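> When you get a sec, could you give me coordinates for this:
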Amino acid sequence: MAAKPFASSADLDAKEQTLEVLADGVYALTAEGDPNVGAIEGEDFLVCFEALATPVAARRWLAKLREHTDKPIRYLVLSHYHAVRVLGAAAFGADVIVSTEQTRRLIAERGRQDWESEYGRMPRLFEEPASIPGLTWPSLTFTDSLTIQLGGQRGELQLRYVGRGHTEGDLVAWLPRSGILFAGDLVESQAALYTGDAFHFDWASGTLDNVKALGAEQLVGGRGAIARGRDEVDAAVEQTRDFLLTMQQTVGDAYKRGGTLREAFAATHAALAPKYGRWPIFEHCLPFDVQRLWDEFHGVERPIIWTAERDRQVWDELQG
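Just a heads-up that it's a prediction; the model follows:
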C-alpha cells in the first residue's frame, strides 16, 4: 500500500468561499472545510474574527466583506494562536488586535514553530507566504472576559475564555442580542477536530458545557457549515464532544492494556472513520490528535511543541 501524502500537502484544489449574512451586520465566510472567519458591525466600526493564514488570503475575504460595509476595522479578534488563524492580520489594518493573555503567551512560546509546522502541513492555505510580515502580536489581552460595546442599538460583543480545549487559550465571541456565537475551533460543525495542542479531558467536559450553556441560536465553528437553530447548534457541540470522548475511550484502552501508540491510532481510526472519516481534514489531523492524547495519558500536562521535524516523525510512524 502506498504511503498517504503528508497531512494536507496533496490538498491543492481551491475551495469555494461563501459569505453568509447571519443577522443585520453579522457576517461569516465558510469555505468547504477551510477555516471560517467572521465580522460584526458596530455603529461606526467593524470587529473582525480570525485573520486567515496570510495577508493575501485575508484580502480576498475583506474584498467580499467590503461589498456589504465600508466601516473601518477597529478590532481584530483572534480565537487562538495557530498560524492559519493569525498570520494574515496585517491585511486588516485593525486599531486593536485582541486575544486572551494565554494566547499571547503561547505565541511567544511556540508561535514560530507553529508557523513552520502549519505551513508544511497545509501549504495551500498559505497563499503568497512571502506576504506575511512576521508573527502576529495582540495589543489587547484579557484573562476571563472582555466586552466590546457596539454602539447604537447593536448591543455588545462578549469575548469569553470558557476553559482549556482546542488550545490553552481559546476564546469565543458571543452576541447575546442576536444569539450568535463565533466558537473558533472549540466547536466544529460537520468537520473533524484537530486536537494536537488540546486538553482533551477539559474540552470534552466543562469547556463544551460552558459553550452549550450560552444557548446560541446560530454557531460559527472553526470549520464546516454554520449551525442554525438550537437543534443544529447542540448537535455541533455534541458531535465535537463525541469525537473527543471516542478518542479518550480508544486511546485510553490501548494505554491501560500496555499497548503501543500505533495500536491506539489504529483503534481510534477504526472507531471514528465510519462517522467522521469523510469530513474535512480527518486523515490529516488524526495522527497528531492521537499523539497528543497519548501524551496526556502519560502525564504530559501541556502539549509538546510541534515542529516540522516532529510532524514528519509522528506522521511516518502512524500514517506513513
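> alpha carbons only for contacts and neighbour counts from here, please
Noted.
> mind checking how far the most centrally placed residue in the chain is from Thr246?
Centroid check for the chain by Cα atoms, centre = their mean gives Asp185 as the closest residue, at 3.0 Å. Distance of Asp185 to Thr246, computed by Cα to Cα, to the nearest Å: 18 Å.
> and if you look at Leu22?
In terms of Cα to Cα, Leu22 sits 32 Å off from Thr246.
> Who has more neighbours out of those two?
More crowded of Leu22 and Thr246, by other Cα atoms under 10 Å: Leu22, with 18 against 14.
> Could you pull up the residues touching that one?
Ala28, Ile180, Gln218 (Cα atoms under 8 Å, 6 or more residues apart in numbering).
> was I right about the second one contacting Gln158?
No: with contacts counted by Cα atoms under 8 Å, Ile180 stays clear of Gln158, the gap being 10.8 Å.
> Another sequence for comparison is provided below:
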Amino acid sequence: MAQKAFASSADLDEKERTLEVLAEGVYALTAEGDPNVGAIEGEDFVVCFEALATPVVAGEWLAMLREHTDKPVRYLVLSHYHAVRVLGASAFDADVVVAHDNTRALVAERGAEDWESEFGRMPRLAKGADSVPGLTWPTLTFSDRLTIDLGGDRGDLVLEYCGRGHTEGDLVAWLPRQRILFAGDLVEAEAALYTGDAFHREWASSTLDRVAAYGAEQLVGGRGGVTRGRRAVDAAIAQTREFLTVMIREVSAVHGAGGTLKEAFDRTHAALAPGYGHWPIFEHCLPFDVSRLWDELSGVDRPVIWTAERDREVWDRLQD
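Have a look, this model is predicted:
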C-alpha cells in the first residue's frame, strides 16, 4: 500500500472563504477548515485578529474586509506564534502588533524553524511565500490581560492568557458586550487539533475551564465554522476537550505499559478516527500530536522544536 502523502502536501484545492458579520463591526473569515481570522471595529480604527501565512493571502482577506470598513488597522493581535498565523503581518500595516510574552520568546527561539516546517507541511497556505519579509515580531506583549478601549460606546476588547494549551503563549480575544470570543487554536469547531507544541493535560483541564468560563454566545475557533449559541459553544469546547482526553488516555496506556510510539499512534488513531477522522487535517496532525504527547509523558516539559527534517522523520516512523 502506498504511503500517505506527507502532512497536507497533497491538499492543493482552494477552500471557499466566507466573511461573516457576527455583530455590528465584528467580522470573521472562515475557510472550510483553513485558519480563521477576525476583525473588530473601534470608533476610528480596526483590530485584526491573526495574520495568515503570507502578505499575499492576508491582502486577500483585507480586500474582503475593506468592503465593510475603511478604518485603518491600529492593532494586529496574534493568538500564538505559528507561521501560518503570523507571517502575513506586514500586509496589515498595523501600528501595534500584540502577542503574549511567551509568543515573542517562541518566535526568537523557534520561529525560523517553524516557518520552514509549516510551509513544508501546508504548501497551499503559503501562497506568495516570497512576499514574507521575515519573522513577525510583536511590538507589544503582556503576561495576563490587556484591554483595548474601542472608543465611543463600543466597549472594550479584552485580550487574556488562559494558560498553556495549543502552545505556551495562546491568548484569546473577548468582547464582553457582544459576548463573542475569538479563541484561536485553543478551540476547534469540527476541525482536528494540532497539538505538536501543546501542553495536553493543562489544555484539557484548567485552560479549557477558563475558556468555558467566559460564557460566550458566539465563538470563533482556530479552524472550522463560527459557533453560535451557548449550547453550541459549550459543545465545541467539549469536543476539543474530548479529543485531548482520548489522546491522553490512549497514549498513556501504551506509554505506561512500556509500548512503542508507533503502538501509541495506532491505538490513538483507532480510538479517534471513527468520531473525528472526517475532520479537516486529522491525518495531517495526528502523528505530530502523538509524538508530542509521548514526549510529555516521558518528562519533556517544553516541546522539542519541529524542523522540516524532524517532521519527515516522525511522519515516516508512524505511517504504515
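> Please state their TM-score.
The TM-score (TM-score structural alignment, normalised by the length of structure 1) is 1.00; 320 aligned residues with a Cα RMSD of 0.4 Å.
> just to revisit the earlier point, and which of the contacts of Leu22 of structure 1 is nearest to Thr136 of structure 1?
The closest of those to Thr136 of structure 1 turns out to be Ala28 (Cα to Cα; 21.9 Å).
> would that closest one count as being in a strand?
Yes: looking at Ala28 of structure 1 with DSSP: H, G, I helix; E, B strand; the rest coil, it is inside a strand.
> burial measure for it, as a count.
21.
> Ok, Asp170 of structure 1 next?
24.
> repeat for the one 3 residues further on
For Ala173 of structure 1, the neighbour count with other Cα under 10 Å is 23.
> can you pull out the strands in structure 1?
Counting by DSSP state E, structure 1 has strands at residues 18-23, 26-31, 34-41, 46-49, 73-77, 96-100, 140-142, 145-149, 156-161, 171-175, 180-184, 218-221, 227-228.
> Can you say which of these is nearest to Phe282 of structure 1?
Proximity to Phe282 of structure 1 (Cα to Cα) singles out strand 34-41 among the strands of structure 1, at 12.4 Å.
> where's that closest one relative to the chain centroid, distance-wise?
Computed by Cα atoms, centre = their mean, to the nearest Å, the chain-centroid distance of strand 34-41 of structure 1 equals 12 Å.
> And the contacts of it?
Counting by Cα under 8 Å, 6+ apart, 15, 25-30, 46-52, 71, 84-85, 150, 182, 220-224, 280 sit against strand 34-41 of structure 1.
> I'd like to know which of the residues you listed are buried.
Buried members of the contacts of strand 34-41 of structure 1, scored by 16 or more other Cα atoms under 10 Å, are 26-30, 46-52, 84-85, 150, 182, 220-224, 280.
> and the longest helix along structure 1, what other elements does it pack with?
If you go by DSSP state H, structure 1 has its longest helix at helix 230-256. On a contact count with 3 or more Cα pairs under 8 Å, 6 or more residues apart in numbering; DSSP states H and E, helix 230-256 of structure 1 meets helix 208-213, strand 218-221, helix 261-276, helix 282-297.
> Mean per-residue distance, that helix versus structure 2.
Helix 230-256 of structure 1, aligned to structure 2 and superposed, deviates on average by 0.3 Å (mean Cα distance after the TM-score superposition for structure 1).
> now that helix, how far from the chain's geometric center?
Chain-centre distance of helix 230-256 of structure 1: 17 Å, with Cα atoms, centre = their mean.
> Same question for stretch 76-86 of structure 2.
8 Å.
> Roughly how far does Ser117 of structure 1 sit from Arg164 of structure 1?
From Ser117 of structure 1 across to Arg164 of structure 1, the span is 22 Å (Cα to Cα).
> same question, Leu76 of structure 1
Note on Leu76 of structure 1: its distance to Arg164 of structure 1, by Cα to Cα, is 22 Å.
> How about Glu317 of structure 1?
Remark: distance between Glu317 of structure 1 and Arg164 of structure 1 (Cα to Cα) = 28 Å.
> coming back round to it: Ile180 and Gln158 of structure 1: which is more packed in?
The residue with more neighbours, out of Ile180 of structure 1 and Gln158, is Ile180; 23 against 18, by other Cα under 10 Å.
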